[in-house]
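*Asks:* build me a structure from this.
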Amino acid sequence: HVIQLTETEGEVTNIDVRGRYMSVVTSKNMIKIFDISRRQYKQLGVTRKFEKKAGVSLGEIKDICLNADGKKLCILADQQPFPSIRIPDTKFYVYDVDMDTFLEFQCSINRVPIEAFWDQTDKRLLAVETEFVKDLGNKGSTLNQTMTESGIKPGLENIKLEEIDNDFKNKKQEDDFQGKAIDTYFVTSDFKVKKQSTINFEEGDETMLGVQVPFFYFMGRKVEDEEEEEEETEEKGPSNMIILRKPMKDFVGLETVGDDIKTAIMNFSFFLTVGNMDEAYNSVRNIKNNTVWQNMAQMCVKTKRLDVAQVCLGNMRFVRGAKAAREAEKEKEPEARIAMVAIQLNMIDDAKELYRQCGRYDLLCKLHQACGEWDEAIEVAQKYNRINLKNTHYQLAKHFESIGEIDNAIRHFVESDTHRVEVPRMLCDLRDFDRLQNFVQGQREPQLFRWWAQYLEAQGMLQESLGFYRESHDYGSVVRLLCMIGDVQNAMKIALETNDPQGCFHLARHYEQNQNIREAIVYYSKSQRLHHA
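*Replies:* Next comes the predicted model:
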C-alpha cells in the first residue's frame, strides 16, 4: 500500500513500526499513526502537529518511538531558536493518541535524551537513553527558557548564577555520573509520565538496543583482562562488539520466572511508582516466592516506601530485617528509617546515599565502620560529624588491637584521647612492659608518669618509682617513699621546698610514729591537718 500525504503535510522524515502499528513524521512536524494489520490501512486518531494548543512549536522532531498498543508516541526533539541553530532538548515528549495531547518530561540535570525505547509487550514502560552534557545545568531548552523579551540571555548572567552556587551543590555536580544512563518511566493517560529508576552504563556498554521485560539489551564490548585483550587484539581486529543482555533492577535473580510473576512484579512497580499502595499489594499478595518479595522490598527502598517494605519483609519471613525496620521508626528522618531496611537487604550503597540525603552523618559513620571502611569513616567524622571523631578513632584503635596491629592501635588511642587508660591496659594484657615504659616516657604526661610510678612501686622497685613520681609532680608520694626507705633528710627538704600538704602530712606521720612529737606538730600544721596535731 502507498500512504498518500498532502503537500501541506510535507515529506516523510521519520517512520517507526511496532507490530501492527506504524507512526510517521513529516518535514512539517506533522504526526500520523496507522494500523497496518489489515488489507486497508487505518489511521488512528487525527493528524497532529508537534505544537502546543496555542500554536507554539515544541521543537524540531529528530526521533520517534511507538509503544506496543500504538497509543503513545515518544518524541525526541531539538530546539531551533534560529534557522541555522539546533539545540538538543533536555526534555522528551509523549503524544497521547486517545487524549490528543503532548506530555513532556524534563530529564535529569545536565542530561540530554538521545534515544527512546518502549517495552515490546508492556505498553506503559518507556526507557530513555541519556548522555551527560557538561555545564548544561538547569538551563531550559524551549524558546521561552533560552530567550528573553529582548533576545538571548547574556552570558554574564549565567556566570553569576554559577558563582553563587554553594559548596554542596558544586560537590553534587562533581559527583554526578558523567557516562550514559537509562531512565525508565511509566507512561499512562491517567498518571502522565512517572519516573521509575535510573541505570548507569557499565564498562563495556556502548549503546542501548531495546528493552523487553525482564532485560535491557545493549551493544557493547566484552570486558576482559588487559593481558587477554593485548593477546587477542590482532586476532579479533578492530570490531569486537557483542550484544549484551542485563536484567532490570526489579528482576535480579528472577530472570526465569513465569509470565504471571513478571506481570505481577511490573504491576507492583507501576502502582508503587504512582503511589497506589493498595493496588500494589493486591498485585503480588498471592506470590509465595521469597526472592520476588526481596526484589519488591528493594523497590520500596528506591521509592522510599517504608510501610510497603515492612509488608515485603514480613512476607519474606525475614524476622531480623522486620525487627530492625520497626526499631528504625524512632528516627526522625524518613530517609534514615528506610536506610535501615536497605542495610538489611544488603543495599549498602543505597543506605549510604540515604544517610547523606538526610544529613545523618553519625549513622553514615557507623555504617562505614561496620563495613570496615575506616578511612571513609574518619573522613566523614572529620568533615561532618566532629562530635564523634574521637569515638571513631577509639573504635578503629579497638579494631587494630583485635587484629594485632599494636602500633596503629596506640596511635588511634592517642587520637581518641583514651590512651592514658587504654594503652596501659592493652600492653599489660600483652605483657609488653618494655613497650609500655617507652610509651609512658614518650608521652611525658603527668597522669601516665604517676600510673607507671605506682606500678613500679607495687613491683617493689622503689628507687625507679621515685623518679617517675618526681616527673608527675606527685611530691606527696615522693616524701612517703623517702620516709619508707629512711631518707628523712631528703624527705624534709622536698616537703619544705614544695610546701606540698600531702608531703608534709606523710612526714608528720613519720615523726609521730618515731615519737618526735614537736616536729610532727609542725608538719601537721603545714599540711593543714590541725585535728591530727
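*Asks:* use CA for all of it now, contacts and neighbours both
*Replies:* Noted.
*Asks:* may I see the buried residues of the helix ranked longest in the chain?
*Replies:* Counting residues, the longest helix in the chain under DSSP state H turns out to be helix 259-274. Within helix 259-274, the residues scored as buried using 16 or more other CA atoms under 10 Å are 261-262, 264-274.
*Asks:* which helices and strands sit right next to it?
*Replies:* Secondary-structure packing of helix 259-274 (3 or more CA pairs under 8 Å, 6 or more residues apart in numbering; DSSP states H and E): strand 192-200, helix 277-284, helix 290-303.
*Asks:* just how off-centre is it within its chain?
*Replies:* Averaging C-alpha positions (CA atoms, centre = their mean, to the nearest Å) puts helix 259-274 26 Å from its chain's average.
*Asks:* report the angle between that helix and helix 277-284.
*Replies:* In terms of direction (axes from the mean of the first three to the mean of the last three CA atoms, to 10 degrees), helix 259-274 departs from helix 277-284 by 170 degrees.
*Asks:* structure for this one too, so we can compare:
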Amino acid sequence: MLLEVIPYTEDAERLLKNCKRYDLLNEFYQSGGHWGKALETAEMYDRIHLRTTYYNFAKHLERKGEQLEAIPNYEKSETHRFEVPRMMFEDIETLEQYIIKQQDQVLHKWWAQYLESSADMTSALQYYELAQDYLSMVRVYCYCDSMEKAAAICNETGDRAACYHLARQYENAGAVKEAVHFFTRAQAYGNAIRLSKEQASEEQIMNLALLGKPEDMIEAARFYEQKDGCEDKAVMLYHKAGNFSKALDLAFRSKQFGALQLISGDLDERADPELLQQCADFFLENGQYDKAVDLLGIGKKVIL
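*Replies:* Have a look, this model is predicted:
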C-alpha cells in the first residue's frame, strides 16, 4: 500500500491535506504511531472511521501492556462489551469490578453466563436479573428444581420465551394444567390446544382456539368435528379460520341451517361452485329467494 512506503514527512502530510484525503491522512498518522494526530483527524474530518481509529489505538495500547488505558478507547469504539472481558479475563477480580461499574445489561449477561459456567448459580441469577434476562433466570431455576420461583417470574413478567421454556418443563414433568397455563402465557396456543385435547378439556380448547391463529382454530375444529354433539363448535371455528368450504360442508352434513345463513354472508366467487349451488338450493327451499339469487350470481362469475 502507498502509505507503507511513504516515511513520515511534512511534505507527505501536506500533500494528503491538500488533496483532502483525510481517510489516508488518518491511516498515515496511525502507521507512523502518531495517535494523537490520527484521533484528531478522525474527530474533525474522518468521522466515518472514528470508531475504527479508537479501536486500533486500543489494540496498540493493549499490545504495549497498557490495559487500563486501552479500556476507554475500546469503549469509544463501542467494542468494549467483547474486547474488555477478553482482555481482562485473566484478572477476574478487576473484570468483575469493571462490570459492576458499567451498569450494562450485555456485560451483566456475559458475567452471569460466566458465573453459571462456574456453578455459582446464586450470583448468576442476580446478574441475569440485572440484565433482565428472564428466560435465563427461569432456565436456571428449573435446573435447580425451583419451579415455583420460575413460575413467579413468568407470571410477573409475562416474558414469552421464559413462559414457553417453563411450559415445556411442566409438560415433561406431566403437570398438564401448569403446562397449558404457561403455553397460553407464551401465546403458544397450538401447544396448549394439543395438551388440552389429550385431557379432553372442551371449554378450554375453544377459549384457546379463539385466541390463536387460523391453524390453531382448524386444529381445534378437527377435535370438535370428531365429537358427537360438538359439530356446531367445529363449524364456527372452521368459519372463523376462513375455511368456508369445510364449514359449509359440515353445516350441511350436521343440518345446522342457522350456521348456513351466517356463513353464506361471507361467501364470494372464490368459494366452491358446488357448495354455492347447495346453499342456493337450501335458500330456495326455504323461500329465501334473494339470498339464493345472490349466491347463484356469484356462481355465474366462477363459470365465466
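*Asks:* just to revisit the earlier point, taking the buried residues of helix 259-274 of structure 1 together, which two end up most distant?
*Replies:* Of all pairs drawn from those, the greatest distance, 20.0 Å, lies between Ile261 and Val274 (CA to CA).
*Asks:* quick one: the helices in the stretch 1-150 of structure 1?
*Replies:* Ranges of helices in the stretch 1-150 of structure 1, per DSSP state H, counting those that start in this stretch, are 143-146.
*Asks:* please apply the same query to the stretch 301-450 of structure 1.
*Replies:* Ranges of helices in the stretch 301-450 of structure 1, per DSSP H, counting those that start in this stretch, are 306-315, 319-327, 334-344, 348-358, 361-370, 374-384, 389-402, 406-415, 419-429, 433-443, 446-458.
*Asks:* how about those in a markdown table, adding mean neighbour count and distance to Cys504 of structure 1?
*Replies:* A markdown table is the format used below for the helices of the stretch 301-450 of structure 1 (neighbours: other CA atoms under 10 Å; distance: least, CA to CA, whole Å):
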| stretch | mean neighbour count | distance to Cys504 of structure 1 |
| --- | --- | --- |
| helix 306-315 | 20 | 69 |
| helix 319-327 | 16 | 59 |
| helix 334-344 | 24 | 61 |
| helix 348-358 | 18 | 60 |
| helix 361-370 | 19 | 51 |
| helix 374-384 | 17 | 48 |
| helix 389-402 | 20 | 40 |
| helix 406-415 | 20 | 36 |
| helix 419-429 | 17 | 29 |
| helix 433-443 | 14 | 28 |
| helix 446-458 | 19 | 19 |
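*Asks:* for Phe168 of structure 1, find the nearest of the ones you listed.
*Replies:* Nearest to Phe168 of structure 1, of all the helices of the stretch 301-450 of structure 1, is helix 348-358, at 11.3 Å by CA to CA.
*Asks:* which residue range of structure 2 does the closest one align onto?
*Replies:* The alignment of helix 348-358 of structure 1 onto structure 2 (TM-score structural alignment) covers residues 9-19.
*Asks:* stretch 44-59 of structure 1 too?
*Replies:* Using TM-score structural alignment, stretch 44-59 of structure 1 lines up with nothing in structure 2.
*Asks:* do stretch 228-244 of structure 1 as well
*Replies:* Using TM-score structural alignment, stretch 228-244 of structure 1 corresponds to no residues of structure 2.
*Asks:* repeat for stretch 186-205 of structure 1
*Replies:* Stretch 186-205 of structure 1 covers no residues of structure 2 once aligned (TM-score structural alignment).
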